[in-house]
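Predicted coordinates and the sequence they were generated for:
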Amino acid sequence: MHAITDTLAPPRNAFIAKQLFHIIFFTALVLPTYHLFSIGKVLHAIGRLLRLTTYAVTKGEKKLQQPAYMPARLSNALARIAFSQLQRLDRFNTHRVAVAQEFRKHIKTAKRYTPQHEHPQGQSIFLRYALAIKFDKKSKQPTDTKRSFLRHAHAAKLYLGDWYNGPITPLSVPFADVHYEHGSCPRAEQAAASVINLPTYPRLSPDEIKRIIKFMNHEKS
C-alpha cells in the first residue's frame, strides 16, 4: 500500500479547495436552512449550478469512466478530517445503535413494513435503517406505493432515503453498460422497489427521531 501511495501525485489545490468548501457549505449553510423557507435547497442548487460543490458520482463515472483526477494521494487537509472522524467513530456508532433501537421499539412494523434482520442483542450499527414497505394492492406496481410514501414524507419535511432504488444505481446508468440483464436478479429488483431507509446520522436529534416515528406509524400512502 505504501509503495503504491508513494507513486501517486497529490491532488490539485483546486480539487482540495472544492472538497473543503463542500463540507463547510453544507454544514454551515445548506443543512441548517434546508427547512427555513427552502433557503438551503436554493443554496444547494446554486452551489451545483456554479460547480462549487462536488458530486458523489460524476457523470463520467456513470459511464464507467475513471475521473481524470484519480487516482491521487489523499491530501493532508482531508486526511486530518478523516482522522478526526475516526476519533469520534465510537460516539457515532453508539448514537446509531440508539437510534436503531428507538425505531425498532416504536415503529409498528407488522402490517405496514418488513424490518431488516438485526443483531439478536440489538447492537447492530446501521449507517441507514432500512425497511421494506409492504405492497399496496391498490397500486399498479410496488414502486407506486414507495413513490407515494416518499412524496408524503417530503410534504411532511422528512427526507427519507431512497438510495437503494434499483439493482444498479444510480438508475441513470444503462444496464447494458455494466452487463446487467433486467430480470436476472428478481429478488434484488423486488427489494429495490420497496426499500426505504431512515436516517441514523450523528446530528439526528431526539425531536427528529420522534417526528420520523410518528410519521411512520400514521402514514397510509
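That came through, no problem. Numbering: from 1, shown residues only.

can we go C-alpha only for contacts and neighbour counts from here?
Fine.

In three-state terms, how would Arg147 be classified?
Assigned state for Arg147: helix (three-state reduction, DSSP: H, G, I helix; E, B strand; the rest coil).

Remind me which helix or strand Thr114 belongs to.
Using DSSP states H and E, Thr114 maps to strand 113-115.

Please enumerate the strands of this structure.
Using DSSP state E, the strands of the chain run over 113-115, 128-133, 195-199.

Could you say which one of the ones you listed comes nearest to Ala45?
Closest approach to Ala45 among the strands of the chain is made by strand 195-199 (22.3 Å; CA to CA).

on that earlier part again, out of the strands of the chain, deepest packed?
Most buried of the strands of the chain by mean neighbour count (mean count of other CA atoms under 10 Å) is strand 195-199; its value is a mean of 22.

Could you report the neighbour count for Lys59?
For Lys59, the count of nearby residues is 13 (other CA atoms under 10 Å).

All the helices of the protein, residue numbers only.
Applying DSSP state H to the chain gives helices spanning 2-7, 13-25, 39-49, 59-62, 76-87, 89-106, 142-155, 186-192, 206-218.

any idea of the angle the fifth one forms with helix 89-106?
Just to be clear, that refers to helix 76-87. For helix 76-87 against helix 89-106, the angle by axes from the mean of the first three to the mean of the last three CA atoms, to 10 degrees is 50 degrees.

tell me the angle helix 76-87 makes with helix 13-25.
When the same axes, to 10 degrees is applied, the directions of helix 76-87 and helix 13-25 differ by 40 degrees.

Same check on the longest one?
For the pair helix 89-106 and helix 13-25, the angle between their directions (the same axes, to 10 degrees) equals 50 degrees.

Counting by contacts, list what helix 89-106 packs against.
helix 206-218 (3 or more CA pairs under 8 Å, 6 or more residues apart in numbering; DSSP states H and E).

who does the helix it packs on touch, helix- and strand-wise?
Packing partners of helix 206-218 (3+ CA pairs under 8 Å, 6+ apart): helix 89-106.

Looking at the helices of the chain, which is nearest to Ile133?
The closest of these to Ile133 is helix 142-155. By CA to CA, the value is 6.8 Å.

how much does the closest one deviate in direction from strand 195-199?
Between helix 142-155 and strand 195-199, the angle comes out at 20 degrees (the same axes, to 10 degrees).

Which parts of helix 142-155 count as buried, going by neighbours?
Pro142, Thr143, Asp144, Thr145, Lys146, Phe149, Leu150, Arg151, His152, Ala153 (16 or more other CA atoms under 10 Å).

what about Phe103, neighbour count?
Counted with other CA under 10 Å, residues neighbouring Phe103 total 20.

Put this next to the first one:
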Amino acid sequence: MIRFRDTSDWACQNLSAEQQLVLLQGQALSCAPQLRHWQAGIWLFPLGMFLLAVGQAFWGALALLLATLGWLLTLRARRLWRTTRHQVGVLAESVRGVDAVGPLLDFARWQGREAVECHAALERLLPRLDTERAHQLTEEQRRYLRQSAENQDPTVEFTVAALLVLASADDTATIPIARKLAVSSSSQRIRDAAHLSLEELGGKEP
C-alpha cells in the first residue's frame, strides 16, 4: 500500500528541501509499479461480465471484485500522486542545492509540461552542476534532457542548460541533436550552446 508522508513531517525533522525531494522521489518510484499493476487490472471488468454472461457466476463475480479493488486503489494512488505533485511544486521553489537536480528531473519527466516549478528550479540549478555530478545522472534523466534539448522545450534557458550538462556528462547521444540545433535553431543562445557542446564532445562517436 502506498503511503506518501506529508513533507511537513520531514520539515519538523529539520530535513532540507533537497532531502525532502529525494524522499518524495523514492516514494514515487516505489508506487509507480503498483499503480501500473492496478491500472492493468481494469480489464477484468469486461472479463467478469463475459463470465457472468456464460454462466460462470463464481469466476465472474471474482473478476468483478478484483477489478473493483484495482479501480479503487488506482483512484487512491492518483489522489496521492496529486498531493505529491503539489508538495514537489512547493519544494521546487525553495531548493538551492544541486542535490535536488536528480529528483527534479524525474518529477519533470513524469509530469511533462505541467512541471512548471520543476523546470524553473532546474533552470537555476543545471548550470551549477559540475562534471562529476553530471556523470551521476541516470540514463532516464539524460534522455529527458536530450528530448527537451531536441524539442527546445520548455524554454531557451532550459535547452541551453540541458545541452551543456549533457556535454559535461560525455553523453555522445547528444551529438546528432547538437549538430542539428547548431544550424537550425532560431535562438542564437541555443546555437552557441550547441557549438560548445560539440566542441566538448569532439572526437567522440554517438
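Received the coordinates, thanks. If you're wondering where the values come from, they're calculated on a predicted model, not measured in any experiment.

Overlay them and tell me the TM-score.
Here the superposed chains carry a TM-score of 0.27, computed using TM-score structural alignment, normalised by the length of the second structure; 92 aligned residues with a CA RMSD of 5.7 Å.

For the buried residues of helix 142-155 of the first structure, give me TSV that also has distance to Phe21 of the first structure.
Formatted as TSV, the buried residues of helix 142-155 of the first structure follow (distance: CA to CA, whole Å):
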residue	distance to Phe21 of the first structure
Pro142	39
Thr143	36
Asp144	38
Thr145	38
Lys146	34
Phe149	34
Leu150	30
Arg151	31
His152	32
Ala153	30
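
just to revisit the earlier point, Ala132 of the first structure: which of the helices of the first structure is closest?
Closest approach to Ala132 of the first structure among the helices of the first structure (CA to CA): helix 186-192, 7.2 Å.

returning to that earlier point: can you put the helices of the first structure in JSON lines and add distance to Leu198 of the first structure?
Output for those, formatted as JSON lines (distance: least, CA to CA, whole Å):
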{"stretch": "helix 2-7", "distance to Leu198 of the first structure": "37"}
{"stretch": "helix 13-25", "distance to Leu198 of the first structure": "22"}
{"stretch": "helix 39-49", "distance to Leu198 of the first structure": "20"}
{"stretch": "helix 59-62", "distance to Leu198 of the first structure": "26"}
{"stretch": "helix 76-87", "distance to Leu198 of the first structure": "22"}
{"stretch": "helix 89-106", "distance to Leu198 of the first structure": "9"}
{"stretch": "helix 142-155", "distance to Leu198 of the first structure": "11"}
{"stretch": "helix 186-192", "distance to Leu198 of the first structure": "15"}
{"stretch": "helix 206-218", "distance to Leu198 of the first structure": "8"}
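
Tell me which of these sits nearest to Tyr113 of the first structure.
helix 206-218 (9.3 Å).

Would you mind giving the orientation angle of that closest one with respect to helix 142-155?
Inter-element angle recorded for helix 206-218 of the first structure and helix 142-155: 140 degrees (by the same axes, to 10 degrees).

Give the buried residues for helix 206-218 of the first structure.
Neighbour counts over helix 206-218 of the first structure (16+ other CA under 10 Å) mark Ile209, Ile212, Ile213, Met216 as buried.

any chance of the residues you listed in CSV, plus distance to Gln87 of the first structure?
Converted to CSV, the buried residues of helix 206-218 of the first structure look like this (distance: CA to CA, whole Å):
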residue, distance to Gln87 of the first structure
Ile209, 25
Ile212, 29
Ile213, 30
Met216, 33
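
Tell me which other helices or strands the strand holding Thr114 of the first structure touches.
Judged by 3+ CA pairs under 8 Å, 6+ apart, strand 113-115 of the first structure is in contact with strand 128-133.

Taking helix 89-106 as reference, get the angle to the strand it packs on.
For strand 128-133 of the first structure against helix 89-106, the angle by the same axes, to 10 degrees is 20 degrees.

And Glu150 of the second structure, how far from Val183 of the second structure?
To Val183 of the second structure, Glu150 of the second structure is 13 Å away according to CA to CA, to the nearest Å.

Show me which of these two is the more surrounded one.
Taking neighbours as other CA under 10 Å, Glu150 of the second structure and Val183 compare with Glu150 leading, 19 against 14.

got the buried residues for the strand or helix carrying the more buried one?
Taking DSSP H and E as the criterion, Glu150 of the second structure maps to helix 139-151. Going by neighbour count (16+ other CA under 10 Å), the buried part of helix 139-151 of the second structure is Gln141, Arg142, Arg143, Tyr144, Leu145, Arg146, Gln147, Ser148, Ala149, Glu150.

Who are the packing partners of whatever helix or strand comes next after it?
Remark: after helix 139-151 of the second structure, the chain's next helix or strand is helix 156-168, criterion DSSP H and E. Other helices and strands packing on helix 156-168 of the second structure, by 3+ CA pairs under 8 Å, 6+ apart, are helix 116-125, helix 131-135, helix 139-151, helix 188-200.

relative to helix 188-200, how tilted is the next helix or strand after helix 156-168 of the second structure?
Once helix 156-168 of the second structure ends, the next helix or strand along the chain (criterion: DSSP H and E) is helix 175-184. Interaxial angle, helix 175-184 of the second structure versus helix 188-200 (the same axes, to 10 degrees): 140 degrees.

just the angle between the helix holding Glu150 of the second structure and helix 175-184, please?
Taking the same axes, to 10 degrees, helix 139-151 of the second structure and helix 175-184 form an angle of 20 degrees between their directions.

ok, and Pro33 of the second structure, which helix or strand is that part of?
Per DSSP H and E: helix 17-40 holds Pro33 of the second structure.

how far is that helix from where the chain is centred?
Taking CA atoms, centre = their mean, to the nearest Å, one finds the center of helix 17-40 of the second structure at 10 Å from the center of the full chain.

Next, count neighbours for Glu61 of the first structure.
12.
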